[in-house]
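[1] what follows is a predicted structure for the sequence shown.
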Amino acid sequence: MGSRDTRTMSDSSRNPGPPSGSAELLARHRAVLPNWVNLYYDEPIEIVSGKGNRVVDASGKSYLDFFAGILTNMIGYDVPEVREAVERQLATGIVHTSTLYLIRAQVELAEKIARLSRIPDAKVFFTNSGTEANETALLLATYARKTDQVLAMRQSYHGRSFGAVSVTSNRSWKNNSLSPLNVHFLHGADRHLAQFRGLSDADYIKACVDDLRHVLATAVSNDVAALIAEPIQGVGGFTMAPDGLFAAYKEVLDAEGVLFISDEVQTGWGRTGSAFFGIENHGVVPDMLTFAKGLGNGFAVGGVVARGELMDALHAVGLSTFGGNPISMAAANATLDYVLDHDLQANAARTGDIIIAGLREAEQRLGVVGAVRGRGLMFAIELVDPATGAPAPALAVRFLEETKKLGLLVGKGGLYGNTLRMAPPLTITEDEAREGLGILVTALETLNDEAR
């Protein structure tokens, strides 16, 4: 009966015709997509074109993009090198083959990533997303260690699947307490808590390591599979551990045989400016590293790079039907080559310094700004009630509307929903950095005046 219904669908259902207005499209969206698929803005926008580091919505309004499709359009829009690489692959007629066959571009990309990871004897497995990459890493770790016990960080986010949610520590993103894993959460990015406030980096690291040792002595039973951690917490609002914390953690973990997984889904490919992968800021080479988002510059790609003995250990047959497909591999190779050829890590450091320094200057005079943090082209602003210092999620929503009006796209997150997080394409120019900074400061000044 289902197939008969499909055959008798009206022509208008099969071909909805020209684009509808934003209000009508919003109504259609709400009718057929889940309520939990969040949309920004009181009047959500439809992005219809992009060039460089700017996009245009259906009404013709242009925006400088400081969120890059949630850090995914890493080198901007309509990049000839990426477009032409994809077009060349499309011209072969081969869009998909699967991992049952050799894929030259997949091998070439894996060779580059294995080298860049610094992981010895590394092998790479490609997936479609960061969620799937983290699931794979957790499978490898629990298989290798023969235990379901896993350590993760408070305020973390690792994806929306069953296993990834279990190692996520943010109630806003956690649908249930059921878990395939036995998870214990560590301190490391929560210096706002009273017991840590005011501590130096060294003292905070010592307190966190003491807590790790206590967890291992009290909360777990014998073997632990792994610690999974983001060098900079994405959904957590770009909170980060002080440099050296994960090196101190790894000393303890190595003594216990516990593996370390660095979730680089948001911090990879030079975005922090100071390192190509975020974990390098801690002087650590992880056992496994997961990646996704920006590598494909909008094409779906993710993966795991791990020591060869970990990757090869699984005894069951495995494959990835769509992971590492020829189209995404063409895009990812072109994107990674572009990042390296244009030294976009250095550009992230240079332009990020302009923006973060400007925001910190504004922080000193604006009561609505509770904190500014960041590294390279990952930076965030926490908004607070100027009278009480309490987190102000309503101001964050207001800030989104103000920056939209001024022609800038930004993101929102944080444990309390009061953090604006931004990660422009790595190709942003110094002039665009100053332009975006000016809009951010203007919006903050507006909110500050309104809050008086």
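    Noted; the coordinates are in hand.
[2] can we go C-alpha only for contacts and neighbour counts from here?
    OK.
[3] nearest spatial neighbour of residue 224, chain-adjacent residues omitted?
    Of all residues beyond its chain neighbours, the one nearest residue 224 is residue 149 (4.9 Å), with distances taken as CA to CA, 6 or more residues apart in numbering.
[4] typed the wrong thing, it's residue 407
    Spatial nearest neighbour of residue 407, chain neighbours left out: residue 63 (4.4 Å); criterion: CA to CA, 6+ apart.
[5] now the terminal residues of stretch 87-99, how far apart.
    In terms of CA to CA, to the nearest Å, the two terminal residues of stretch 87-99 are separated by 21 Å.
[6] in that stretch, what counts as buried?
    Buried residues in stretch 87-99, defined by neighbour count with 16 or more other CA atoms under 10 Å: 89, 96, 98-99.
[7] before we go on, here's another structure to hold up against the first:
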Amino acid sequence: MKDLHTRHKAVLPDWLALYYGEPIELTHGEGRYVWDARGRRYLDFFGGILTTMTAHALPEVTKAVAEQAGRIIHSSTLYLNRPMVELAERVAALSGIPDARVFFTTSGTEANDAALLLATAHRGSNQILAMRNSYHGRSFSAVGITGNRSWSPTSLSPLQTLYVHGGVRTRGPYAALSDAEFTEACVADLRDMLGQTRGVAALIAEPIQGVGGFTSPPDGLYAAFREVLEEHGALWIADEVQTGWGRTGDHFWGWQAHAQSGPPDLLTFAKGIGNGMSIGGVVGRAEVMNCLDANSISTFGGSPVTMAAGLANLTYLLEHDLQGNARRVGGLLIERLRAICATLPGVREVRGRGLMIGVELVRPGTDEAHPEAAAAVLEAAREGGLLIGKGGGHSTSVLRIAPPLTLTVAEAEEGAAILERALREV
């Protein structure tokens, strides 16, 4: 393992983060478990950053990939592609957006990139509103709209980005307000900001902030924002890269917690739909999706193999009601974690929805983030046989828990017990 780590450091950039003091190499997985190169088994509560959404080595997906690879692996979007059309039809229907069009990419970053291109071209403006504490990807334009300092390495950007309040409910200047007062204050802030701009193109927002530590506003906030945006002709882009496909349990899409104003103009997705295969995309109103007046293609977006995987995975997810499982098992898991953490002074909050749960750690007796404790719990959980993630706003002090959506009650209890030992140890 040390040899591979040495080779990794010799050829890959220093900023490419690795978990753990002694990084592990994962060699195979099955269901909700993975194994490392030493043969150690772990319960996976992070799914490759919420990407192995259904299960490791899901037979329906691996069979679809193998069969498609045996026919043709690649053609590009210059040719008709049956799996791409079939998946686009299903995504368009599920999106809730009338007369929708779908463009496939290879990642969530690229999906958000495409959405920004479409919105700015449609509106003829490079002004973008984004949420504080947000994360939207690694590309130059996506970094330019990321409100989380830990993941924004440069202030240079082709966009003029303005950040608004609302993505974090329990911190910041409005934290002490009731939900209704919080929403009212955030809407007033948005209205004031729009009154000082020249034709904003769009607001982009994660219904639940992923890298930001699984934070979210009160239900209905983005519906209230939408009313103000429409007064100014601005679009609403819902970044569903982490919240889509039923992970939150209560809804198939995160935007549906704010459904009073209807679906977003553009919706981006990625991660879980491919169950590990590289799929991203943007779906939106035809008027916006068709606005580009120059040629465009995608070499790898909509690959026959990844589309076959997406179709098989989506079919499995719907036929087995994994959204319902996320709601039931996720509800049990979050209550179990809240009971555990109620007696721990270093835990500020357990929050989340479905199988998207954050545990925020602070220095005991204060409200100060405690990234060292989060790193130590991550290590202790791995030592106990559990893989989790971490994130957060001003520092990475939030444990991120997002298992595959097929998680069983027994596995939820197993993971909670390991995490309890890790938390108490730290």
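    Everything's here; your move. Please read these numbers as outputs of a predicted model, since none were measured by experiment.
[8] check whether the residue nearest to residue 407 of structure 1 sits in a helix, strand or coil.
    Assigned state for residue 63 of structure 1: strand (three-state reduction, DSSP: H, G, I helix; E, B strand; the rest coil).
[9] corresponding residue for it in structure 2?
    By TM-score structural alignment, residue 63 of structure 1 lines up with residue 42 in structure 2.
[10] can you check residue 310 of structure 1 too?
    Residue 310 of structure 1 maps onto residue 288 in structure 2 when the alignment is built from TM-score structural alignment.
[11] give me the nearest residue to residue 378 of structure 1, chain neighbours excluded.
    With CA to CA, 6+ apart as the measure, residue 423 is the residue that lies nearest to residue 378 of structure 1, at 4.8 Å, once sequence neighbours are left out.
[12] need the contact list for the aligned partner of the one you found in structure 2.
    Alignment note: residue 423 of structure 1 maps to residue 402 in structure 2; criterion TM-score structural alignment. For residue 402 of structure 2, the set of contacting residues under the criterion of CA atoms under 8 Å, 6 or more residues apart in numbering consists of 45-47, 49-50, 355-357, 388.
[13] wait, which of those is closest to residue 272 of structure 2?
    residue 50 (6.4 Å; CA to CA).
[14] show me what contacts the closest one?
    Contact analysis of residue 50 of structure 2 by CA under 8 Å, 6+ apart lists 242, 271-272, 402-404.
[15] residue 23 of structure 2 now?
    With CA under 8 Å, 6+ apart as the criterion, the residues that contact residue 23 of structure 2 are 1, 5.
[16] could you verify that it is part of a helix?
    No. Secondary structure assignment (three-state DSSP) places residue 23 of structure 2 in coil, not in a helix.
[17] residue in structure 1 matching it?
    When the structures are aligned by TM-score structural alignment, the residue of structure 1 matched to residue 23 of structure 2 is residue 44.
[18] please apply the same query to residue 231 of structure 2.
    Counting by TM-score structural alignment, residue 231 of structure 2 lines up with residue 255 in structure 1.
[19] what is the neighbour count of that match?
    One way to gauge burial is a neighbour count; for residue 255 of structure 1, by other CA atoms under 10 Å, it gives 8.
[20] whichever strand or helix holds it against structure 2, how far on average?
    Assigned by DSSP states H and E, residue 255 of structure 1 belongs to helix 245-256. Following the fit onto structure 2, the mean deviation recorded for helix 245-256 of structure 1 is 0.6 Å by mean CA distance after the TM-score superposition for structure 1.
[21] determine the set of other helices and strands touching the helix or strand just after that helix.
    Using DSSP H and E, the helix or strand that follows helix 245-256 of structure 1 towards the C-terminus is strand 259-263. Contacts of strand 259-263 of structure 1 with other secondary structure elements, assessed using 3 or more CA pairs under 8 Å, 6 or more residues apart in numbering; DSSP states H and E, are made with helix 130-145, strand 226-229, helix 245-256, strand 288-291.
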